[in-house]
Structure formats: structure tokens, C-alpha cells
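**Q** here's a sequence, model it:
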Amino acid sequence: ARPGPGFDKSGDFIFSFRQFTSSVFYGKDPEYINKVRVEVVDPARDLFLGIINKILNKSESGYLVGNSLTWADIVIADNLTSLLKNEFLDFKKEKKLEEFYTRIHSIPKIKEYIAKRKDTNI
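**A** As a prediction, the model looks like this:
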């Protein structure tokens, strides 16, 4: 099964988000970083989250593709981690995404890996 139309747009979002993270990493001017956040990342994020929400709303299993965990679920859950850590995502406003994130991060092997991996903002 395929994730559905629009899922490939996640790559567009990742490119936009990298503009933000690289600006922070390389110590760009805070005004420039905020401009990238507002003009580039926020609109791309809204499109990305809209697509993921749409897929999850149609999903009977709670997974992005089919009835079990796939690579897509792991990648998107990791993307959500980066969004959370950089204050681009508020689970109080995104309950469906929070449920998805919690489901994926509750899988024992993933939970174990996350507990051991280096903590970064991306």
C-alpha cells in the first residue's frame, strides 16, 4: 500500500525545515532565522501536517500505510520529534498527531532506541 496523494510533499517540508536548522547551526542573525521560520517553515509545516492529518484521519489502523508499522511511520514520527523540539508543533492543538507520535514512540524497540540516542534538536 502507498501512503496516498501528497505524501511526497513531506520532502518539500524537510527541505524547508533544513533551511531553518542550518541557519541556527551556522549562527545566522536571529532576525534572519525568524524570517525563515515565518516565511518558509511555517507555511511548509502547515501543509505537511495537513497532509499527515488527512492520511491519519482516513487510516483505520492509526498507521500511515496499511495495518502495521512501516518505515513511513518511523520517519514521520522522527520528523514530529524535530518539530516538537524546535517549537513548530503543539500537541495541544494536534491531538491526532499526538496519538500517532505516542503510538510509534511506545513501540518497545523504538522507545529503547530513543532512550539511548544522543539528544539533539533535529
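
**Q** going forward, measure contacts between C-alpha atoms and count neighbours the same way
**A** Will do.

**Q** what ranges do the helices span in the chain?
**A** All helices of the chain, identified by DSSP state H, fall at 10-25, 30-36, 42-58, 71-85, 95-105, 108-116.

**Q** by contact count, what packs against the second one?
**A** Contact analysis of helix 30-36 by 3 or more Cα pairs under 8 Å, 6 or more residues apart in numbering; DSSP states H and E lists helix 10-25 as its packing neighbours.

**Q** what residues are up against the most far-flung residue of the chain relative to its centre?
**A** Distance from the C-alpha centroid of the chain peaks at D29, with 25.2 Å (Cα atoms, centre = their mean). With Cα atoms under 8 Å, 6 or more residues apart in numbering as the criterion, no residue contacts D29.

**Q** ok, now with 10 Å
**A** Taking Cα atoms under 10 Å, 6 or more residues apart in numbering as the contact definition, D29 lies against 23, 35.

**Q** now do it against V40, distance only.
**A** Counting by Cα to Cα, to the nearest Å, the gap from D29 to V40 is 16 Å.

**Q** cool, L84 as well?
**A** 17 Å.

**Q** ok, now G27?
**A** Per Cα to Cα, G27 is found 18 Å from V40.

**Q** tally of neighbours for the closest residue to P3 other than its chain neighbours?
**A** Nearest non-adjacent residue to P3, counting by Cα to Cα, 6 or more residues apart in numbering: V65, 5.2 Å away. Residues within reach of V65, counting by other Cα atoms under 10 Å, total 20.

**Q** now the second one, please; I'll put the structures next to each other:
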Amino acid sequence: MLGLEAKTVEEQALCDMYAEHAQDVFEKLRPWVITFTRCIMKEYFEQREKRTQEVFIPVVKQDYGPIFEKRLKENETGFLVGDHVTWVDIFIAEFTDKLLTFGPNEVFENFPLLKKHHQKIVNYPTLQEHLKTRPDYVF
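**A** Model prediction:
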């Protein structure tokens, strides 16, 4: 799997667990995502800020940031699992990227390790090289 797999069965289970947690967070964010994607229509645009305050900020501050901040602090390698980049690092960095891009960035102020992890992974040399050479797709 391109060298992105975990080394042990226990680490593989941790990768799966953190990815599933991110999926659970996405489900909690669904009302915010739906409003955000529809905000081009005036009636939804007015709900965007309300949904951001009621859904996005509490979910990120309570269910997303603390979990990954704690994990990064415990692991001390700069990666979520093990001592090298795994597929779950890329998965979480991509999800964090979406949250930073479309949500208020100040919600991540209390999660410096998560922000550092995001930067480390999106700037990872192997990933950057792949992004330069991958084919363009419509989707």
C-alpha cells in the first residue's frame, strides 16, 4: 500500500479507529455541510453562520480537535500512529484541510499539534511529488 500501512496489527487497528472517528465527526457535521453547500441560495446563506455556531464550532472543539491533539501528544512522533507517515495521517490531514478551508480557523487555536500535523502531512515531500505528477481528473 505504497508504504503507508502501519507496521503492526495493533497500529493497523489504531489507524482504522481514528479514521472511523473522523467519519463519525463528519456525520455530526452533516447539517453544517448541507447548509454550507447550499449557501449560494439566499435562504441558506442566512443559516450558514447559525449552523457554524451551533454545529461546526462545538463539534470541532469537542469531538475532533481534542481527540487528535491528545493522540499526537501521546505518540510524540508527529504522526498519529507509529513512527512514520501512514494512510490515516493523510486521511486526517485532508479532513483537517477541509475544516480549515471552509470553517473559521480560530476554532483550531487550541489544537497546535493538529495544525502542525496538517502542515507536516500536506507538505510531505513524497505527497508533493505525487501531486505534481498525478493526472488531472474531472472529479
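
**Q** what do we get in the second structure for the residue nearest to P3 of the first structure?
**A** Matched to the second structure by TM-score structural alignment, V65 of the first structure sits across from V81.

**Q** can I assume that match is in contact with C15?
**A** Yes - proximity of V81 of the second structure to C15 meets the contact threshold set by Cα atoms under 10 Å, at 6.7 Å.

**Q** map S10 of the first structure onto the second structure.
**A** Under the alignment (TM-score structural alignment), S10 of the first structure pairs with A22 in the second structure.

**Q** can you pull the contacts of that match?
**A** By Cα under 10 Å, 6+ apart, the neighbours of A22 of the second structure are 16, 28, 63-64, 67-68, 88, 91-92, 95-96.

**Q** the same query, at a cut-off of 8 Å, please.
**A** 64, 92, 95.

**Q** measure it to F108 of the second structure for me?
**A** The value you get for A22 of the second structure to F108 of the second structure, if Cα to Cα is used, is 16 Å.

**Q** swap in P66 of the second structure?
**A** 10 Å.

**Q** who has more neighbours, the two?
**A** The residue with more neighbours, out of P66 of the second structure and F108, is F108; 21 against 16, by other Cα under 10 Å.

**Q** so that one touches Y64, yeah?
**A** No - using Cα atoms under 8 Å, F108 of the second structure makes no contact with Y64, being 9.9 Å away.

**Q** for A1 of the first structure, which of the helices of the first structure is the nearest?
**A** Nearest of the helices of the first structure to A1 of the first structure, taken as Cα to Cα: helix 71-85 at 11.3 Å.

**Q** give me the mean deviation of that closest one from the second structure.
**A** Helix 71-85 of the first structure, aligned to the second structure and superposed, deviates on average by 0.8 Å (mean Cα distance after the TM-score superposition for the first structure).

**Q** translate the residue farthest from the centre of the first structure into the numbering of the second structure.
**A** Checking TM-score structural alignment: D29 of the first structure goes with Y44.

**Q** show me the contacts for the counterpart of H105 of the first structure in the second structure.
**A** Alignment note (TM-score structural alignment): H105 of the first structure maps to V122 of the second structure. The contact partners of V122 of the second structure, taken as Cα under 8 Å, 6+ apart, are 90, 93-94, 128.

**Q** ok, and those residues in the first structure?
**A** Counting by both residues aligned by TM-score structural alignment, their matches' Cα atoms under 8 Å, the members of the contacts of V122 of the second structure that carry over to the first structure are 93, 128.

**Q** can you tell me which of the contacts of V122 of the second structure is closest to R48 of the second structure?
**A** Looking across the contacts of V122 of the second structure and measuring by Cα to Cα, the closest to R48 of the second structure is E94, at 22.3 Å.

**Q** and the counterpart of that closest one in the first structure, how many residues sit next to it?
**A** Mapped onto the first structure by TM-score structural alignment, E94 of the second structure lines up with D78. Neighbours of D78 of the first structure under the rule other Cα under 10 Å: 17.
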